[in-house]
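Novice: Need a 3D model of the sequence below.
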Amino acid sequence: MRISVIIPTLNESRLVSAAVSSAKQAGADEIIVVDGASSDGTAEVAAALGCQVIHCDPGRSGQQNAGAERASGDVLLFLHADSRLGRDSLDQIRLVLQDDRLVGGAFKHHIEAKGILFRLLELGNAARVHWFSMAYGDQGIFVRRTIFHDIAGFPPVRLMEDVRLMRRLRQQGRIVLLTGPLVTNARRWQQRGVVWQTLQNWLLLTAEWLGVSPDYLATFYPPSGSNSQTDTNGE
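Specialist: Purely as a prediction, here's the structure:
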């Protein structure tokens, strides 16, 4: 079972090396970095690491779809540039996807910061996947390539593309949460505050569930870190 790791980037030259290295160490058959017009040399860093590099307009949904179109693996794993895979993560995927009833899943993640609030976030995120089959992008969503194309990939929205993808996946079969862990940079919680970040995400998700356009909601969600793509992951 071949696994393609797809990493969307935008001005992530400081972090992309660690993400790519983790994918290599985990045994990825293919690593594709999809760069959204970075101005800090991200694409050059990725190319120097031996990755396939695709250039396209910025926007995580479109970037991930572009990577999926190029990918040749049986399984697609979407890894954010500020996250790192565990060494046996891909082996975990290969093992569980021997069950044809499973269409995809994600990982338990570890937020790279100390404090009880971060540990509670991790528990809450794992419970969300376990009980509601709703993984977010910073948990390393993976999916069978055939299923991904059957559901037309990520929807063309500026925000919460991962939420909408997971809703479609749930209609195709079972979702699994793997032990991982996947390590995620804590920058957005540290910049905005854990409580405010969490509250903001809940409000945005509730608004989207009530029918408000994600593209409209994206205007209220400022970028975090060096990556100016909108991101509501990890409530």
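
Novice: Every contact and neighbour count from this point should use C-alpha atoms.
Specialist: Noted.

Novice: is it true that residue 28 touches residue 5?
Specialist: Yes - Residue 28 is in contact with residue 5 according to CA atoms under 8 Å; the separation is 6.5 Å.

Novice: to compare against the first, here's another:
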Amino acid sequence: MKISVIIPVYNEQENLLKRLSFLSAQANKFLLEIIVSNSPETFDETPSICKPHTKVLFLNSTKKGRAAQMNFAASKATGAVLLFLHADVQLPDDFYNQILNTIKAGNEAGFFAYQFDKNTRLLNFNSKFTKTDGFFAGGGDQCHFFTKKAFETLKGYNEEFCIMEDFEMFDRVRKAKIPFAIIQSKATVSARKYENNSWLKVNLINGYMFLKYRLGVHPTKLRKTYKTLLREGT
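Specialist: As a prediction, this is how the structure comes out:
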């Protein structure tokens, strides 16, 4: 079964180098399609980074925004399963077989538990909440995957959401009662937000943003608030 790995990027040349090296090696062993969906606002060397990788399909998205970039790539993908990967997230080595087994078990969607690339007590505490389907489960760092049929049934990501598109998507998955699973082989997530701010600040901001999302605040206002509060860094 072919899995299309879709990576939406905006000035992510350094992280993309790591992701493409790993995925290209995996594509020599498994049936993978690797698609990089580039933001029209990117100004770094992302196109040059992708060029030497013969197994990578590089696309310039017609619209900016992660949701739009992911939908655009999904429309070009040929895999039976779509896996959405952030450029700063490392998949576990066994991701291909884990996804196949999850789909074969009757699930049509899912995501991965994760750990951080820094081993601290506070970050490890956060990662524990990614193992189960709780209040904050289903964020984009958890690497969403869907059968293409399920993704089309859901009509893709909601492009109105310039932030929180990941949670909005899995809210619809739950509402539609599409069977999904959380894979316990952990992805590895960058701790750069916590390093640029602090553990307490990031968690308070995340909680505040999630509350405003649940209260129905418009995504553009959410994004403006988020950029004001959080030092995102590089």
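
Novice: quick one on the thing from earlier: residue 28 and residue 5 of structure 1: who's more crowded?
Specialist: residue 5 (27 against 20; other CA atoms under 10 Å).

Novice: Now the host helix or strand of the more buried one on structure 2. Mean distance?
Specialist: Using DSSP states H and E, the element containing residue 5 of structure 1 is strand 3-9. After superposition onto structure 2, strand 3-9 of structure 1 lies on average 0.3 Å away from the residues it aligns with, using mean CA distance after the TM-score superposition for structure 1.

Novice: Quick one: distance of that strand to the chain centre.
Specialist: In terms of CA atoms, centre = their mean, to the nearest Å, the centre of strand 3-9 of structure 1 is set 9 Å apart from its chain centre.

Novice: wait, what's in contact with the aligned partner of residue 154 of structure 2 in structure 1?
Specialist: Using TM-score structural alignment, the equivalent of residue 154 of structure 2 in structure 1 is residue 151. With contact taken as CA atoms under 8 Å, 6 or more residues apart in numbering, residue 151 of structure 1 is in contact with 168, 169.

Novice: what does residue 45 of structure 2 give?
Specialist: With contact taken as CA under 8 Å, 6+ apart, residue 45 of structure 2 is in contact with 11, 13.

Novice: Residue 37 of structure 2 matches what in structure 1?
Specialist: That one, residue 37 of structure 2, aligns with residue 34 by TM-score structural alignment.

Novice: any idea how far residue 198 of structure 1 is from its match?
Specialist: If you measure residue 34 of structure 1 against residue 198 of structure 1 using CA to CA, to the nearest Å, the figure is 28 Å.

Novice: if we can go back for a sec, part of a strand, is the match of residue 37 of structure 2?
Specialist: Yes - assigned with DSSP: H, G, I helix; E, B strand; the rest coil, residue 34 of structure 1 falls within a strand.

Novice: For residue 143 of structure 1, see how far away it is.
Specialist: The value you get for residue 34 of structure 1 to residue 143 of structure 1, if CA to CA is used, is 18 Å.

Novice: Tell me which of those two has more neighbours.
Specialist: It is residue 34, of residue 34 of structure 1 and residue 143, that has more neighbours when counted by other CA under 10 Å, with 29 against 24.
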